[in-house]
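Peer 1: Build me a structure from this.
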Amino acid sequence: MFRNALQPWHLVLVLVVCLLVFGSKKLPDMARSLGRSMRILKSEARALRSDDARPDARTDTP
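Peer 2: From the prediction side, this is the model:
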């Protein structure tokens, strides 16, 4: 039923609708803020992974 549901023209249609809804002036700002948010999310995820990989110094002392 959903075979080949996402065609290239679907993406073009979504982009045109976004352009009409948000306007051409706001789209670059939105993309920039999304990129910043993704960078922050990735750095926080790396920090959490590195914290989990490091043994805690307080648990080694009696």
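
Peer 1: from here on, contacts and neighbour counts on C-alpha atoms
Peer 2: Noted.

Peer 1: what helix or strand is the residue most central in space within the chain on?
Peer 2: In the chain, the centroid-proximal residue (Cα atoms, centre = their mean) is residue 38; its distance is 4.3 Å. Per DSSP states H and E: residue 38 is located in helix 26-53.

Peer 1: Could you also give me the structure for this next sequence, so I can compare it with the first?
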Amino acid sequence: MSVGPWEILLVVFVVLLLFGATKLPELARSVGRSARIFKSEVNEMQNDGKQQGAGAATATTDAPQQNEQPREITQGPANQAQQSVEQGFWNQPQNQQQPNQPGTNPNA
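Peer 2: Coordinates of the predicted model:
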């Protein structure tokens, strides 16, 4: 059972009905980009496997020579910005914790 010209024409007609003629070029572009990205990722994985096999032999000979010092972990700019925002929030009078008045129950 082979696909004839009428079946192909029917499939094209259904696709046009579903997606519309204006969206088909965008859809084709998107499929092409996805295929290109997929090909590049597959090639990269194959190259990584080759480099990893070659790199494993050199890594075993280089390992005793490496004397890396442990790095000190510092706060990044995002953490510093977060802390400064929090400090600014608590420095405002309306956000500061009020002392308990004698004779009042704070949990009530």
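
Peer 1: hmm, back to that, what residues in the second structure pair up with the helix holding residue 38 of the first structure?
Peer 2: Counting by TM-score structural alignment, helix 26-53 of the first structure falls onto residues 23-50 of the second structure.

Peer 1: Can you give the distance from the matching stretch to the centre of its chain?
Peer 2: Stretch 23-50 of the second structure sits 17 Å away from the centroid of its parent chain (Cα atoms, centre = their mean, to the nearest Å).

Peer 1: So which bits of it are buried?
Peer 2: For stretch 23-50 of the second structure, burial by neighbour count (16 or more other Cα atoms under 10 Å) applies to no residue.

Peer 1: what's the burial count for residue 19 of the first structure?
Peer 2: 14 (other Cα atoms under 10 Å).
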